[in-house]
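Colleague: Here is my input; please provide its structure:
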Amino acid sequence: MVLHTIENDPEYINLQAEMVKMQQWIKDSNKRLLVIFEGRDAAGKGGAIMRFIRFLNPRYYRVVALAKPTESEAGQWYFQRYIDKLPNAGEIVFFDRSWYNRAVVEPVMNFCTEDQYNLFLQQVTQLERMLVEDGIIIIKFWFSIDINEQKKRLEERKSNPLIQWKLSTVDMQAQLKWDDFTRYKELMFAKTGTKTCPWIVVKGNNKDNARKEAMRYVLENIDYSPKGLTGVRLKANTDIVSVLGI
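Modeller: Presented below is the predicted three-dimensional model:
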């Protein structure tokens, strides 16, 4: 029933048609696009990615959702395993969580040391600047929900057998450590939101609105051609999407 509703929503269909045109332009012009999806647990990152890729050509995009580092990866330069997943020419890569694990989740959960955290903050903006200078288009989304909405979604994960696989040890701490997550999130915005790679904050309590406006933001900011032939609105609603950069 949910899929039926989505596929009969003309706004979704038109936005996804524009996504297909954008992907074709990226392929034909050998561009590289990296879209990073971050946010609190249950903020809607995975669902948003599913809307983005619904009709894309699977040959020219990848969704990257890395697991916990292996013992070998833990001994590498922190960014190394992410660098290996960056887009090739003509490709879109969607990061379902990213190197920004070290900015919020890891320090909150004591998965990294203070020195590792501080080194990350020093290096990440330099890395992103180099990637952009090399021609990679980077868009960084943060999906934002309030504490009550998160609680509702986490309870659904516990009770719904179709999505119980989404529950993790971090999920179980999300509500208890809400204020800690907030503190590190704000530090991340302040330290890593730049003119080159700003944070795009999406109000996510309403899933459909969040997904559509995130799609619009990408389409609005990529100069693909032909663009806008569906007639769907491509300018993101600034009441839902805001840009944080320094």
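Colleague: For the rest of this, base every contact and every neighbour count on C-alpha atoms.
Modeller: Fine.
Colleague: just checking, residue 125 touches residue 192?
Modeller: Yes: taking Cα atoms under 8 Å as the contact criterion, residue 125 and residue 192 are neighbours in contact, 6.0 Å apart.
Colleague: Residue 162: neighbour count?
Modeller: Number of residues near residue 162 (other Cα atoms under 10 Å) recorded here: 10.
Colleague: Kindly report the same for residue 114.
Modeller: For residue 114, the number of neighbouring residues by other Cα under 10 Å comes to 11.
Colleague: Now the second one, please; I'll put the structures next to each other:
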Amino acid sequence: MSKKSKKPANTKNAIVEPEDYKSALHDLQIELVKLQRHLIKNDLRILILFEGRDASGKDGVIKRITEHLSPRDTRVVALGKPSNRDTHSWYFQRYAAQLPATGEMVLMNRSWYNRAGVERVMGFCPKTEHEEFMQSVLPFERLLVNSGTQVFKYYLDISKLEQKSRLEARRDDPLKQWKVSPIDKTALRHWDDYSTARNEMFARTHSDDLPWHVVRADDKKQARLNVIRHLMSRVDCPEKDKHLAKADPETVFDYAKEHVQSGAIAP
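Modeller: As a prediction, the model looks like this:
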């Protein structure tokens, strides 16, 4: 979506009825299977980065994408706290070890952009390391692209009210206790700091060849369906159903400064 394209409306997405959602998801997951067959047959590589605030729905989107894909050819990467060795190594080193081989799709639940978000806001890295990252990340990603890896960057965007609701629900749900972390407690308190860090990340790491795709994710079901639609619209897969590969432009759109100014991206 170019800067001249129609701006996404600042309204909530229409509610998806349960049966409609299940049917739409089923059809889109068939498209993903087609994509994987094409990926394996042609020795291609796909890397998908998912970023967003805590509780923005990254796990849910990733689960729906990978649910019916081959576990041998699909990997979800969610790295934990860096080890002492990691902190004394080239920043991208531990991520480089997780990159896809030919025929693989890798989905990163948070990625090297941790340095532009959580690490910056929480003071886990000095300003010099943050600046070094901001200057080197696009050249690093271009190396991947030039070597044959397709790279997609999605940012799941939610409102402050929605984040508060989800974090509270997470704390009260015994099946989601593994998601609770000390960082959760500071997420709302540092809302504005995260917004500032996010906006700088967008401004400095978005480019025509490596764009940030923003996903309005207050409606989880709409977000899941439209990420898959958008992904299918961007990949070359001869067998895909082009009618299904059309994302709602009010739900998924490329970053542009005016979207921050208009409130289409949560302030």
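Colleague: what's the TM-score here?
Modeller: Structural agreement between the two chains, given as a TM-score (TM-score structural alignment, normalised by the length of the first structure), stands at 0.95; 240 aligned residues with a Cα RMSD of 1.5 Å.
Colleague: which ones are touching the aligned partner of residue 12 of the first structure in the second structure?
Modeller: Matched to the second structure by TM-score structural alignment, residue 12 of the first structure sits across from residue 25. If you count contacts by Cα atoms under 8 Å, 6 or more residues apart in numbering, residue 25 of the second structure has them with 64, 225.
Colleague: Figure out the helix or strand that residue 25 of the second structure lives in.
Modeller: helix 18-41 (DSSP states H and E).
Colleague: If you count neighbours, what's buried in that helix?
Modeller: If you call a residue buried by 16 or more other Cα atoms under 10 Å, then helix 18-41 of the second structure has these buried ones: 21, 25, 28-29, 31-39.
Colleague: following it, which helix or strand comes up?
Modeller: From helix 18-41 of the second structure onward toward the C-terminus, using DSSP H and E, the following helix or strand is strand 45-52.
Colleague: So which bit of the first structure is that next one matched to?
Modeller: Strand 45-52 of the second structure covers residues 32-39 of the first structure once aligned (TM-score structural alignment).
Colleague: for the first structure, what spans make up the helices?
Modeller: Using DSSP state H, the helices found in the first structure span residues 2-7, 10-28, 45-53, 71-74, 80-83, 105-108, 114-133, 147-159, 169-173, 178-192, 207-221.
Colleague: Touching stretch 99-111 of the second structure from outside, list them.
Modeller: Stretch 99-111 of the second structure is contacted from outside by 36, 39-52, 58-59, 62, 73-79, 95, 98, 149, using Cα under 8 Å, 6+ apart.
Colleague: With neighbour numbers in mind, choose between residue 125 and residue 192 of the first structure.
Modeller: Under the neighbour definition other Cα under 10 Å, residue 125 of the first structure and residue 192 were set side by side, and residue 192 has more, 23 against 17.
Colleague: residues in contact with that one?
Modeller: Applying Cα under 8 Å, 6+ apart, one finds that residue 192 of the first structure lies in contact with 121, 124-125, 198, 245.
Colleague: Mind doing that once more with 7 Å?
Modeller: Contacts were defined as Cα atoms under 7 Å, 6 or more residues apart in numbering; by that measure residue 192 of the first structure touches residue 125.
Colleague: Now which residue in the second structure aligns to it?
Modeller: In the second structure, the residue paired with residue 192 of the first structure according to TM-score structural alignment is residue 205.
Colleague: Against residue 49 of the second structure, how distant is that match?
Modeller: As defined by Cα to Cα, to the nearest Å, residue 205 of the second structure lies at a distance of 13 Å from residue 49 of the second structure.
Colleague: Could you do residue 134 of the second structure as well?
Modeller: Following Cα to Cα, the distance that separates residue 134 of the second structure from residue 49 of the second structure is 16 Å.
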